[in-house]
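J.: Take a look and give me a structure for this.
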Amino acid sequence: MLRKIRSILWKDVFLFVVGGDIYIIMEICYRGYSHWSMFALGGVCFLGLGYINRFFSWDTPLVLQMLIGMLLITTLELITGMIVNVCFGWGVWDYSQKPFNLFGQICLSSSVGWYFLSAVGIILDDYLRWWIFGEEQPHYCLFRKKAIVSG
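T.: Below you'll find the predicted structure:
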């Protein structure tokens, strides 16, 4: 039992670090800078994307997984933004000048971007779990229950 818990924790820590690193790199490429809190947010988002296939079946269409991922990331960004920007006043980001924003912490254009980036995160997590941890080989359906991608 303890060995299984340790294995799960090791996977989650590894994937958290991968997700945090990717998020920081994306921000630096897009904005030219980042903040340490974005490492934590990226790690949690990546773990969340990875758990979509654990809570739903592999037969869940990828477009639906992407929608779930978008909603997850947007929600986590709102919560993080309310903490780091509104409560702590760190000014990590401000979307108040963008149309369709909520409290300047999330906006529609970013959510649309997260929709498409969710596919990358979902697939990357699944393949890392397969290659490194020997979990089930990834397979997806785009809209219906017909496999479209197989390793």
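
J.: CA only for contacts and neighbour counts going forward, please
T.: Noted.

J.: Would you mark the buried spots in the host helix or strand of Leu49?
T.: Using DSSP states H and E, Leu49 sits in helix 36-50. For helix 36-50, a neighbour-count test (16 or more other Cα atoms under 10 Å) marks 38-50 as buried.

J.: Please apply the same query to stretch 114-134.
T.: Buried positions in stretch 114-134, judged by neighbour count with 16+ other Cα under 10 Å: 114-115, 118-119, 121-129.

J.: Then Val92 would be within a strand, right?
T.: No. Val92 sits outside any strand when classified using DSSP: H, G, I helix; E, B strand; the rest coil, being coil.

J.: thinking it is in contact with Val86, fair?
T.: No. Between Val92 and Val86 there is no contact under Cα atoms under 8 Å: 9.9 Å.

J.: Determine the set of other helices and strands touching the helix holding Leu49.
T.: Counting by 3 or more Cα pairs under 8 Å, 6 or more residues apart in numbering; DSSP states H and E, the packing neighbours recorded for helix 36-50 are helix 2-31, helix 62-81, helix 108-133.

J.: now the shortest one against helix 108-133, angle please.
T.: To tie it back to what came earlier, the one meant is helix 62-81. 110 degrees (axes from the mean of the first three to the mean of the last three Cα atoms, to 10 degrees).

J.: so what's the residue lying closest to Asp12 once chain neighbours are set aside up against?
T.: Leaving aside its chain neighbours, Asp12 sits nearest to Leu47 (7.0 Å; criterion: Cα to Cα, 6 or more residues apart in numbering). Contacts of Leu47 were listed using Cα atoms under 8 Å, 6 or more residues apart in numbering, and they are 12, 15-16, 19.

J.: And this one, please, so the two structures can be compared:
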Amino acid sequence: MKNKIYKDLILIATMGAIYMVLEGVWRGWTHISMLVVGGLAAFFIGRLNEYSKFYDKKMWQECLIGTVIILVLEFISGMVLNVWLKLGIWDYSNTWGNLYGQICIPYAVLWFLLVPLNVFVDDYLRYRLFGEKKPQGLLKNYIDLFTGR
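T.: Presented below is the predicted three-dimensional model:
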């Protein structure tokens, strides 16, 4: 049990750090809270990928489920961090299809397209850090997404 918690915390922190780097490159800055928010989103998607009912799905289905996970976490954390605590980390109020300025359709599309990367990175980290099964490859994830496999 202790090893499982340790492994989960390593994955959350590593995936959160990776997310912070990607967000920093995309937006020009990030916030320390994204270590937790991004890490948890990536971890939950990766955790789902550990169950056969999830990884037996087509990649586009995995992307839909992953996008929902991200949007739920983004909305909840946005309501707490941006609305309740007034930290102003992000604001999609001027973006088409937004909900209370915390989530929006254009970013939902981006999250959808990033899920195959998330799945690969989670699998790769599990392979390199914990000796689990070697991932099939990032390119395969995207080929599967765009070919409907």
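
J.: Superposed, what's their TM-score?
T.: Overlay of the two chains. TM-score (TM-score structural alignment, normalised by the length of structure 2): 0.86; 140 aligned residues with a Cα RMSD of 1.6 Å.

J.: thinking again about what came up before, what does the residue nearest to Asp12 of structure 1 align to in structure 2?
T.: Aligned by TM-score structural alignment, Leu47 of structure 1 pairs with Phe43 of structure 2.

J.: Next: Cys87 of structure 1.
T.: Checking TM-score structural alignment: Cys87 of structure 1 goes with Trp84.

J.: what's the answer for Val112 of structure 1, then?
T.: By TM-score structural alignment, Val112 of structure 1 lines up with Val109.

J.: Gly121 of structure 1 now?
T.: Match for Gly121 of structure 1 (TM-score structural alignment): Asn118.

J.: what about the spatially closest residue to its match that is not a sequence neighbour, distance to Asn94 of structure 2?
T.: Distances taken as Cα to Cα, 6+ apart place Ala42 nearest to Asn118 of structure 2, at 6.2 Å, with adjacent residues excluded. Per Cα to Cα, to the nearest Å, Ala42 of structure 2 is found 26 Å from Asn94 of structure 2.

J.: Same question for Ile143 of structure 2.
T.: 34 Å.

J.: Repeat that for Asp144 of structure 2.
T.: From Asp144 of structure 2 across to Asn94 of structure 2, the span is 34 Å (Cα to Cα).

J.: Compare the two (neighbour count), which wins?
T.: Legend: neighbour count by other Cα atoms under 10 Å for Asp144 of structure 2 and Asn94, higher for Asp144 (15 against 9).

J.: Which secondary structure element is home to the more buried one?
T.: Secondary structure (DSSP H and E) places Asp144 of structure 2 in helix 138-147.

J.: tell me the angle that helix makes with helix 105-130.
T.: Comparing the axes of helix 138-147 of structure 2 and helix 105-130 via the same axes, to 10 degrees yields an angle of 150 degrees.

J.: Show residues contacting helix 138-147 of structure 2.
T.: Contacts of helix 138-147 of structure 2 (Cα under 8 Å, 6+ apart): 58-60, 116-117, 120, 149.

J.: Let me have those in TSV, adding distance to Gly28 of structure 2 as columns.
T.: Shown next, in TSV, are the contacts of helix 138-147 of structure 2 (distance: Cα to Cα, whole Å):
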residue	distance to Gly28 of structure 2
Lys58	34
Met59	30
Trp60	29
Pro116	23
Leu117	21
Phe120	25
Arg149	35
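
J.: Turn the buried residues of helix 36-50 of structure 1 into CSV, including distance to Arg31 of structure 1.
T.: Supplementary listing: those in CSV, determined by distance: Cα to Cα, whole Å:
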residue, distance to Arg31 of structure 1
Met38, 13
Phe39, 15
Ala40, 18
Leu41, 16
Gly42, 15
Gly43, 19
Val44, 21
Cys45, 19
Phe46, 20
Leu47, 23
Gly48, 24
Leu49, 23
Gly50, 26
